[in-house]
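K.L.:
Sequence first, predicted model second:
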Amino acid sequence: MTIVKINAITVPAGSGDELARRFAARAGAVDDQDGFEGFELLRPTDERPTWLVITRWRDEESFQAWVKSPAFAHGHRSAAERAGEGAPPPVGVHSEVWSYVPAGGSDPARP
């Protein structure tokens, strides 16, 4: 069964574009992981400071295998760090990971 992981990241005012840029710089880094089904970065449309990183996985085991993999560590390093430079300061000031399974909904794309 699909599992949804949501990383809720609190971002200070004026830092959201940098968060989006950093995610864009590593787009596709998780796409080849076994059990990975999709990714979205959601920007708030109001004044709240929380951005959401939503990933879908085949199951909890697939997600945990990715978290424990070298690909996870590599993907969470900045481009500067991968080039041997120092790490930039973090954009987020707080984050927490939420875990859900689909419990209903609709798919208008299906006939």
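P.N.:
Received, thanks. Residues are numbered from 1 along each chain as shown.
K.L.:
all contacts plus neighbour counts: C-alpha atoms, from now on.
P.N.:
OK.
K.L.:
how would you label Gln64: helix, strand or coil?
P.N.:
helix (DSSP: H, G, I helix; E, B strand; the rest coil).
K.L.:
what's the spacing between it and Pro49?
P.N.:
Going from Gln64 to Pro49 by Cα to Cα, to the nearest Å gives 27 Å.
K.L.:
Second structure follows, compare the two:
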Amino acid sequence: MITVANRIYVKPEYHDAFEQRFRERAGMVDTMPGFVSNMVLRPVKDGEPFVVLTVWDSREAFDAWTQSDAFRQGHARSGTLPREAYSGPNVLEIHEVVTSTAPRAT
């Protein structure tokens, strides 16, 4: 399993529009083979990035998503913010999951 974190630096005056963009996303990733989950994390301190975090069964599943027509269509449909909305370049991080925990069923 892997996580993909896209750290996106958005100016404070564009935070609401950025969040709305994800609330209205096309959702095409949700049906991709190997997709596990998607979260959009809001920064709690000024100057820190939003983090769009996805979890995948494998690196191959993520790579297949980024090379798919659904990826291109989903990103085209989601709309974009103007260039001035961003305060820095995006940073993409991919990590392998070494260990993971969840609440135990009772």
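P.N.:
It's in. What you are looking at is a predicted structure, and each value in this text was computed from that prediction instead of being measured.
K.L.:
Would you pull the TM-score for this pair?
P.N.:
Remark: TM-score between the superposed chains equals 0.85 [TM-score structural alignment, normalised by the length of the second structure]; 104 aligned residues with a Cα RMSD of 2.0 Å.
K.L.:
just to revisit the earlier point, mind checking which of Gln64 and Pro49 of the first structure has more residues around it?
P.N.:
The neighbour comparison of Gln64 of the first structure against Pro49 (other Cα atoms under 10 Å) goes to Pro49, with 18 against 11.
K.L.:
and the more buried one, what does it touch?
P.N.:
Applying Cα atoms under 8 Å, 6 or more residues apart in numbering, we find Pro49 of the first structure in contact with Thr10, Val11, Pro12, Ala13.
K.L.:
Not counting sequence-adjacent ones, nearest residue to the second one?
P.N.:
This points to Val11 of the first structure. Take Val11 of the first structure and drop its neighbours on the chain: the residue closest to it by Cα to Cα, 6 or more residues apart in numbering is Gly92, 4.6 Å away.
K.L.:
ok, now the last one?
P.N.:
If you skip the residues right next to it in sequence, Ala13 of the first structure has Pro49 as its closest partner in space, 6.9 Å away by Cα to Cα, 6+ apart.
K.L.:
for the first one, same thing?
P.N.:
With sequence-adjacent residues excluded and distances taken as Cα to Cα, 6+ apart, Thr10 of the first structure is closest to Thr50, at 4.4 Å.
K.L.:
In which helix or strand does the alignment partner in the second structure of His94 of the first structure reside?
P.N.:
Taking TM-score structural alignment, His94 of the first structure has Pro89 as its aligned residue in the second structure. According to DSSP states H and E, Pro89 of the second structure maps onto no helix or strand at all.
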